[in-house]
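In: One predicted model, sequence on top.
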Amino acid sequence: MPSALRLFRYVAIAEACSWAGLLIGMYFKYIAATGDLGVKIFGPIHGALFVLYVAGVLAAARTARWNLPTIALGLACAIPPFTSLWFERRMLARHRATTTQPQESATNSR
């Protein structure tokens, strides 16, 4: 797997984890009303990972030659919680299908 795609994968997973931390922090701040420490910690972390995710989508798109609708979907998946994981899994499956398919057909033709 090319390094841009590997980096995109790691950032997508980290971005989703930061969403979880931020949502937990928002629960404690707004629902439980016990303080805003979680939001103060995970807010900046999530913000940085959000920006890295956007850069990762663009870098992976260039490497994997995604079309414009795929890029737009990847960028849109940065907004709802945890959809970066769904998009990353979808693109990983697509990458594996396109990279293993020619090898399998070459093996089957022997």
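Out: Arrived safely, thanks for sending. Every value quoted in this text rests on a predicted model; they were computed, and no experiment measured them.

In: Please make it C-alpha for all contacts and neighbour counts, starting now.
Out: Will do.

In: other SSEs contacting the top helix by length along the chain?
Out: The longest helix of the chain (DSSP state H) is helix 37-64. Helix 37-64 sits against helix 3-26, helix 68-76, with contacts defined as 3 or more CA pairs under 8 Å, 6 or more residues apart in numbering; DSSP states H and E.

In: Second structure for comparison follows:
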Amino acid sequence: MLKQPIGRLRVIGFLEGISYLILLFIAMPLKYLAGYPMAVTITGGLHGLLFVLFIAAVIHVAFVHRWSMKQIFGALVASVIPFGTFVLDNRLKRHPSHAA
């Protein structure tokens, strides 16, 4: 899976999506409701790194598979919507170049 650009994008997207959900639904409530700001500091840093890797993976896939601007935009929008990367992953599973 990690040998193909689509496979790498799927893995990074999954990790980025999980980190985003942890940031939104665990770390932020810990910061604002429990007074534990370190949760956002740690989770936010990890999520930021995964977000940058996701953007790089999208760019790589876009060049290799000659994605349209619409496809690139859709992938980037998916990264900022909660659960969006999981929807993107479902679509990427059906991509012709992602033969198992």
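Out: Great, that's in hand. What you see is a predicted model, and the numbers here were worked out from it, not measured in a lab.

In: circling back to that earlier point, between the helices and strands packed on helix 37-64 of the first structure, which gets nearest to residue 89 of the first structure?
Out: helix 3-26 (8.4 Å; CA to CA).

In: what's that closest one in contact with?
Out: The contact list for helix 3-26 of the first structure, computed with CA atoms under 8 Å, 6 or more residues apart in numbering, reads 36-39, 42-43, 45-46, 49-50, 52-53, 56-57, 59-60, 63-64, 81-85, 88.

In: For residue 102 of the first structure, I want the exact helix or strand it lies within.
Out: Using DSSP states H and E, residue 102 of the first structure maps to helix 83-108.

In: So for the second structure, the centremost residue is which one?
Out: Nearest to the geometric centre of the second structure sits residue 13, at 3.2 Å (CA atoms, centre = their mean).

In: The helices and strands packed on helix 37-64 of the first structure: which one's closest to residue 107 of the first structure?
Out: helix 3-26 (25.9 Å).

In: Return a ChimeraX selection command for the buried portion of the contacts of helix 3-26 of the first structure.
Out: Burial among those is assessed by 16 or more other CA atoms under 10 Å; the matching ChimeraX selection reads:
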select :38,39,42,43,45,46,49,50,52,53,56,57,59,60,81,82,83,84,85,88
